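S.K.: No letters, just coordinates:
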């Protein structure tokens, strides 16, 4: 299964009164993990078009366990599913620690839509963008 692997680091200030990373901070960690794939990795491989504009149209977060602040990084997996002409879903998994063997704390799916910032409207994915995203795809695509 094609998966982008990265590390994200919760901050001490991300903890809530119950000593686990709060929901808003988890959403930020998910954003950091997918930005590593969609902006950093894409640009490194010559597919920088995605950084021209993406908007989030849906977010689903499932908590499988507690994500606690430890001062260290947590292991994050990112892949693509439901690749369509004008949207795609990013699948995220955050573990409780820095290794793949650590238990899963959070799974999430974010639906992203390419956006033309100058025209202020959604747009279709380019062929190059689809090619890049397909390299990390799990599941079926349309078109």
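M.R.: Thanks, I have the structure now. The shown structure was predicted, so the numbers you read here are calculated from the model rather than taken from an experiment.
S.K.: can we go C-alpha only for contacts and neighbour counts from here?
M.R.: Noted.
S.K.: Distance of residue 126 relative to residue 14?
M.R.: 37 Å (C-alpha to C-alpha, to the nearest Å).
S.K.: If you count surrounding residues, which of the two has more?
M.R.: Taking neighbours as other C-alpha atoms under 10 Å, residue 126 and residue 14 compare with residue 14 leading, 17 against 13.
S.K.: need the contact list for the residue lying closest to that one once chain neighbours are set aside.
M.R.: Once flanking residues are discounted, residue 14 sits nearest to residue 21: 5.2 Å by C-alpha to C-alpha, 6 or more residues apart in numbering. Shown in contact with residue 21 (C-alpha atoms under 8 Å, 6 or more residues apart in numbering): 10, 14, 15, 66, 67, 68, 69.
S.K.: hold the first one in mind and look at this next one:
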């Protein structure tokens, strides 16, 4: 497997990343709340914004650079990711917000070929996260795009990602 660029996180403060995500009108259900399936999308958009490197031609056109890029870059890449599991606890109803939400995320576990991303769904008026709307965890596995077999995180990538590790969330039993 070829070597992949290390995560350059030297300019970032260690710890969780706060990723602003828009809440769309179409995210609402018949009760006026953000639908549970839409919350999965909010988490996915935050994860992509934090860890997935856009192709070079998109970066040249102004696409934002992720704070901590995994060694993958979409279609045609030698590596890809699969979601092994996802757990979400909805703590209170989230209604439409024109100011969107802030998805706070961090890595609660760095395994051999996988990582666990923990999240809190917050709003800008609760920057301390005292009353999150949801908490969640996604287990992401790095795989060889051709064979589908897990691929171990290289030490350079692991070292860069360690800046974004934190304590695992506690879920209800």
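M.R.: Okay, I see it. Being a predicted model, the structure only gives us computed values, none of them experimental.
S.K.: and which of the contacts of residue 21 of the first structure is nearest residue 48 of the first structure?
M.R.: For the contacts of residue 21 of the first structure, the minimum distance to residue 48 of the first structure (C-alpha to C-alpha) is 27.0 Å, reached by residue 10.
S.K.: Need the counterpart of that closest one in the second structure.
M.R.: Under the alignment (TM-score structural alignment), residue 10 of the first structure pairs with residue 23 of the second structure.
S.K.: show me where the first structure has helices.
M.R.: Taking DSSP state H as the test, the helices found in the first structure are 23-35, 42-44, 127-134.
S.K.: For the equivalent of residue 27 of the first structure over in the second structure, give its distance to residue 47 of the second structure.
M.R.: Correspondence of residue 27 of the first structure to the second structure, assessed by TM-score structural alignment: residue 40. As judged by C-alpha to C-alpha, residue 40 of the second structure and residue 47 of the second structure stand 11 Å apart.
S.K.: Neighbour count for those two, which is higher?
M.R.: Set side by side, residue 40 of the second structure and residue 47 show more neighbours around residue 47, with 22 against 15, by other C-alpha under 10 Å.
S.K.: Next up, the contacts around that one.
M.R.: For residue 47 of the second structure, the contacting residues are residue 105, by C-alpha under 8 Å, 6+ apart.
S.K.: ok, 6 Å please
M.R.: The contact partners of residue 47 of the second structure, by C-alpha atoms under 6 Å, 6 or more residues apart in numbering, come to none.
S.K.: and if you look at residue 108 of the second structure?
M.R.: 116, 165, 166, 167, 168.
S.K.: If we use 7 Å, what do you get?
M.R.: 116, 117, 118, 165, 166, 167, 168 (C-alpha atoms under 7 Å, 6 or more residues apart in numbering).
S.K.: got CSV for these, with distance to residue 16 of the second structure and neighbour count too?
M.R.: Output for these, formatted as CSV (distance: C-alpha to C-alpha, whole Å; neighbours: other C-alpha atoms under 10 Å):
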residue, distance to residue 16 of the second structure, neighbour count
116, 13, 22
117, 10, 24
118, 9, 28
165, 7, 19
166, 7, 17
167, 10, 11
168, 12, 15
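S.K.: Can you tell me which of those end up in strands?
M.R.: Taking DSSP state E as the definition of strands, those contribute 116, 117, 118.
S.K.: Looking at the first structure, name the residue matched to the second one.
M.R.: Per TM-score structural alignment, the equivalent position to residue 117 of the second structure in the first structure is residue 90.
S.K.: just residue 94 of the second structure next, same as before
M.R.: By TM-score structural alignment, residue 94 of the second structure lines up with residue 67 in the first structure.
S.K.: what about the residue nearest to residue 113 of the first structure when sequence neighbours are not counted, distance to residue 123 of the first structure?
M.R.: Spatial nearest neighbour of residue 113 of the first structure, excluding adjacent residues (C-alpha to C-alpha, 6+ apart): residue 87 at 4.5 Å. Applying C-alpha to C-alpha, the value for residue 87 of the first structure to residue 123 of the first structure is 9 Å.
S.K.: ok, now residue 93 of the first structure?
M.R.: 28 Å.
S.K.: And these two? Which one has more around it.
M.R.: residue 93 (20 against 17).
S.K.: Hmm, residue 107 and that one touching each other?
M.R.: Yes - with contact defined as C-alpha atoms under 7 Å, residue 93 of the first structure reaches residue 107; the gap is 4.5 Å.
S.K.: any shared contact partners between residue 87 and residue 123 of the first structure?
M.R.: Counting by C-alpha under 7 Å, 6+ apart, the contacts common to residue 87 of the first structure and residue 123 are residue 114.
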